[in-house]
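A.B. asks: Quick one: sequence plus predicted model below, questions after.
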Amino acid sequence: MSASLGGLLKDYRLQRNIAQMEVAFALGWKDTSRLSRIEQGVVEKPPRELIDKISKALNLKAQEKNTLLLIGNYLPTKEELEQTRKENEAYLETWPYPAILYDFCWRIILLNKSALRMLSMNKKDKKKAYEVAPSALELVFDPKYVQNQYLKGDEVKVWHTNLFRFLTHFKNFQKSIIRDKWYMATMKKMMNNDLFRELWTKVQNSEVNFITTRFGKKIFVSPEDRNKRLKFNIFVVPLMKDPRFELEFFNPADTETADFFTKSK
């Protein structure tokens, strides 16, 4: 399968044995020149509305269209964010430990009850988070973030290793989004953060290992006792229906952490 927006569009069209002219007529165009330029990558990023129309003309399935939107780096709309929350909220609650849903630019979209508890978030905090969809990138590098305030010694090394892995994934992804406005705005803001600048410089000389960005260990300060730690093994998987979103699952790495979530609240 092609790795470019135009290439994938062409793949989908050919798989369905649809001629360019058929698509052009369905869109109200008199010839195929515009579609040809899109498939060839001459038109770097067509408007989202046009991609929706072409997807409809090709009768793409939801997963196919969403894969197309991911490759084209089209941010999910507010309506899509809300729909994704509704479709996945019950599922996330079946996981007894923290689970967090992100979109491809690492905005926090949905947290289950265990994640809210781990992060000491109440209903008001949850509502605000869903309104603004905060960036995980900004959150984890914030000096006021609880992890950056209370972790000590080797814990800090583990935490910084997690941040390094996070940025390694971000670096690999950013090759295709470097011209997007949201990316440029985020990077300009993050370059004011000392820790981000330090790790970002190190990441530039590192090799990208997809496996290490999908699995790992995390240590969290307990919301009930700042001297205690919650330890997890984590894994990340994309949503099957919409790969623009990823689920991060936390699994307790010791009995103390497991007990924290199984005891009565």
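C.D. replies: Sure, I can see it. Please read all numbers here as calculations on a predicted model, not as lab measurements. Residues are numbered from 1 along each chain as shown.
A.B. asks: From now on I want contacts and neighbour counts done on CA atoms only, so please keep to that.
C.D. replies: OK.
A.B. asks: Quick check: K231 is in a strand.
C.D. replies: Yes - counting by DSSP: H, G, I helix; E, B strand; the rest coil, one finds K231 located in a strand.
A.B. asks: ok, it - how many residues close by?
C.D. replies: 21 (other C-alpha atoms under 10 Å).
A.B. asks: Verify the contact between it and F250 for me.
C.D. replies: No - with contact defined as C-alpha atoms under 8 Å, K231 does not reach F250; the gap is 9.1 Å.
A.B. asks: which parts of the longest helix anywhere in the chain are buried?
C.D. replies: What stands out as the longest helix in the chain, according to DSSP state H, is helix 154-174. Residues of helix 154-174 classed as buried: 155-156, 158-171 (neighbour count, 16 or more other C-alpha atoms under 10 Å).
A.B. asks: Greatest separation within these: which pair is it?
C.D. replies: Pairwise distances across the buried residues of helix 154-174 (C-alpha to C-alpha) peak at 24.2 Å, for the pair E155 and K171.
A.B. asks: re earlier: can you list contacts of the longest helix of the chain?
C.D. replies: Contacts with helix 154-174, where a contact means C-alpha atoms under 8 Å, 6 or more residues apart in numbering, come from 140, 147-148, 183, 199-200, 203-204, 206, 208, 210, 212-213, 216-219.
A.B. asks: give the contact list for E82.
C.D. replies: E82 neighbours (C-alpha under 8 Å, 6+ apart): none.
A.B. asks: so it is in which element?
C.D. replies: Using DSSP states H and E, E82 falls within helix 78-93.
A.B. asks: Quick check: next helix or strand after that helix?
C.D. replies: Next along the chain from helix 78-93, counting by DSSP H and E, comes strand 99-103.
A.B. asks: if we can go back for a sec, among the contacts of helix 154-174, which lie within helices?
C.D. replies: 140, 147-148, 183, 199-200, 203, 210, 212-213.
A.B. asks: could you flag which of those are buried?
C.D. replies: 140, 147-148, 199-200, 203, 213.
A.B. asks: out of the residues you listed, which one sits closest to A258?
C.D. replies: Nearest member of these to A258, counting by C-alpha to C-alpha, is Q147, at 19.5 Å.
A.B. asks: any idea how far the closest one is from L68?
C.D. replies: 36 Å (C-alpha to C-alpha, to the nearest Å).
A.B. asks: So L5 is in contact with L68, correct?
C.D. replies: Yes - taking contacts as C-alpha under 8 Å, L5 lies within contact range of L68: 6.3 Å.
A.B. asks: Which pair of the ones in helices among the contacts of helix 154-174 spans the longest distance?
C.D. replies: Largest pairwise distance in the ones in helices among the contacts of helix 154-174, by C-alpha to C-alpha, is 25.8 Å, between N148 and F210.
A.B. asks: adding another structure so you can compare the two:
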Amino acid sequence: MTKLSVNINKFGTIRNSRGGENPSVLKAAIDAQLFGADGVTVHPRPDERHIRYADVRAIRPIITTEFNIEGNCREQKFIDLVLEVKPHQVTLVPDAEGQLTSDHGWDTITHKDYLVEMIRIFKSAGIRTSIFVDPVPAMVEGAAATGTDRIELYTEAYARDYAKDRNAAIAPYVTAADQAHALGMGINAGHDLDLHNLQFFARQVPYLDEVSIGHALICDALYLGYENAIQLYKRQLATE
């Protein structure tokens, strides 16, 4: 079954809005695993507006499932953090400085040489690599040429078009997943997946290893309860 990694950034956003340590990011990581999540994702940014670098260091020792760190590898501070903490997976995202949220995948052709070097650095430290990619055949092929272990399909376009025509919205992702698998890469996915569109995505996209979900899941948790939200998302990923 496809694994669910819970992005806990929003706990940091709420905490930082008031100061102090409530809600506790560390407890959010512990409870995500306790409540059935298959992993924990964090995405530290240079301004530390949600997850702080100190949070990442504090979370690592309590991870009993899988730890995924997302971020912009153009920042030396991020590279140093990942090599220090050694998560199970690092997901490289082409964010610009000050970007509100991730909004596109890598141009794996233009940035091939750069990505090859970054992936070499992380893989040499024993860290599985994944790179954020749009469901475009040329970009998927380019990703394979970088040596990455996995790609993470950027799913904003699918989520945006799901209500209008879900079959048309999913088609590029099915093609991209088939292509990535044929090229020897694992497949992750994330961005704007939620309780309305997740099940269809998980059942249609082949070879899907993992989805990373934060914003929608945490919003639902405010209404449904954290444990219940995670179990509901897990149910959407069931094969039958």
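C.D. replies: Noted; the coordinates are in hand. Small disclaimer: the values here were computed from a predicted structure and weren't measured.
A.B. asks: Now the TM-score, please.
C.D. replies: Overlay of the two chains. TM-score (TM-score structural alignment, normalised by the length of structure 2): 0.27; 129 aligned residues with a C-alpha RMSD of 6.8 Å.
A.B. asks: ok, the buried ones among the ones in helices among the contacts of helix 154-174 of structure 1 vs A24 of structure 1, which is closest?
C.D. replies: Nearest member of those to A24 of structure 1, counting by C-alpha to C-alpha, is T213, at 40.8 Å.
A.B. asks: who's in contact with the closest one?
C.D. replies: 165-166, 168-169.
A.B. asks: Repeat that for V203 of structure 1.
C.D. replies: Contacts of V203 of structure 1 (C-alpha under 8 Å, 6+ apart): 164, 167-168, 171.
A.B. asks: now swap in R57 of structure 2 and tell me
C.D. replies: Contacts of R57 of structure 2 by C-alpha under 8 Å, 6+ apart are V85.
A.B. asks: Look up which helix or strand it falls in, please.
C.D. replies: helix 53-59.
A.B. asks: Scan structure 2 for its longest helix.
C.D. replies: helix 166-182.
A.B. asks: What is that one packed up against?
C.D. replies: Helices and strands touching helix 166-182 of structure 2, by 3 or more C-alpha pairs under 8 Å, 6 or more residues apart in numbering; DSSP states H and E, are helix 137-146, helix 156-161, strand 186-190, helix 198-204.
A.B. asks: Now that helix: buried residues?
C.D. replies: Neighbour-count burial for helix 166-182 of structure 2 [16+ other C-alpha under 10 Å]: 166, 169-170, 172-174, 176-181.
A.B. asks: neighbours around the closest residue to G6 of structure 1 other than its chain neighbours, how many?
C.D. replies: Nearest non-adjacent residue to G6 of structure 1, counting by C-alpha to C-alpha, 6 or more residues apart in numbering: E39, 3.6 Å away. A total of 19 residues lie near E39 of structure 1 under the criterion other C-alpha under 10 Å.
A.B. asks: now, which of the buried residues of helix 154-174 of structure 1 sits nearest M190 of structure 1?
C.D. replies: L167 (11.8 Å).
A.B. asks: about what we covered before: how about the helices and strands packed on helix 166-182 of structure 2, which one is nearest K10 of structure 2?
C.D. replies: strand 186-190 (15.4 Å).
A.B. asks: who does the closest one touch, helix- and strand-wise?
C.D. replies: strand 150-154, helix 166-182, strand 208-213.
A.B. asks: Can you lay out the ones you listed as JSON lines showing distance to I121 of structure 2?
C.D. replies: Formatted as JSON lines, those follow (distance: least, C-alpha to C-alpha, whole Å):
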{"stretch": "strand 150-154", "distance to I121 of structure 2": "15"}
{"stretch": "helix 166-182", "distance to I121 of structure 2": "22"}
{"stretch": "strand 208-213", "distance to I121 of structure 2": "23"}
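A.B. asks: mind checking which of these is nearest L26 of structure 2?
C.D. replies: Short answer: strand 208-213, nearest of those by C-alpha to C-alpha, at 17.6 Å.
A.B. asks: what angle do the closest one and strand 150-154 make?
C.D. replies: When axes from the mean of the first three to the mean of the last three C-alpha atoms, to 10 degrees is applied, the directions of strand 208-213 of structure 2 and strand 150-154 differ by 50 degrees.
A.B. asks: buried stuff in strand 208-213 of structure 2?
C.D. replies: Neighbour-count burial for strand 208-213 of structure 2 [16+ other C-alpha under 10 Å]: 208-213.
A.B. asks: Could you point out the helix or strand that follows it?
C.D. replies: By DSSP H and E, the next helix or strand past strand 208-213 of structure 2 is helix 215-224.
A.B. asks: Could you pull out the buried residues of that next one?
C.D. replies: So helix 215-224 of structure 2, judged by 16+ other C-alpha under 10 Å, has buried residues 215-218, 220.
A.B. asks: Please apply the same query to stretch 181-190 of structure 2.
C.D. replies: Applying 16+ other C-alpha under 10 Å to stretch 181-190 of structure 2 flags 181, 185-190 as buried.
A.B. asks: Likewise for stretch 195-214 of structure 1?
C.D. replies: Per 16+ other C-alpha under 10 Å, stretch 195-214 of structure 1 contains these buried residues: 196, 199-200, 203, 208, 213.
A.B. asks: what's the closest of those residues to E80 of structure 1?
C.D. replies: T213 (25.6 Å).
A.B. asks: and the closest one, how far is that from E131 of structure 1?
C.D. replies: Counting by C-alpha to C-alpha - T213 of structure 1 and E131 of structure 1 are separated by 28 Å.
A.B. asks: Check D125 of structure 1 too.
C.D. replies: From D125 of structure 1 to E131 of structure 1 the distance is 10 Å (C-alpha to C-alpha).
A.B. asks: swap in I211 of structure 1?
C.D. replies: 32 Å.
A.B. asks: isn't S114 of structure 1 right up against T262?
C.D. replies: No - the pair S114 of structure 1 / T262 is not scored as a contact, 10.0 Å apart, by C-alpha under 8 Å.
A.B. asks: Comparing those two, which residue is more hemmed in?
C.D. replies: Taking neighbours as other C-alpha under 10 Å, S114 of structure 1 and T262 compare with S114 leading, 20 against 10.
A.B. asks: give me the element the more buried one is part of.
C.D. replies: helix 113-118.
A.B. asks: Quick one: list the elements packing against that helix.
C.D. replies: Helix 113-118 of structure 1 packs on strand 99-103, going by 3+ C-alpha pairs under 8 Å, 6+ apart.
A.B. asks: Quick check: next helix or strand after the strand it packs on?
C.D. replies: Using DSSP H and E, the first helix or strand after strand 99-103 of structure 1 is strand 108-111.
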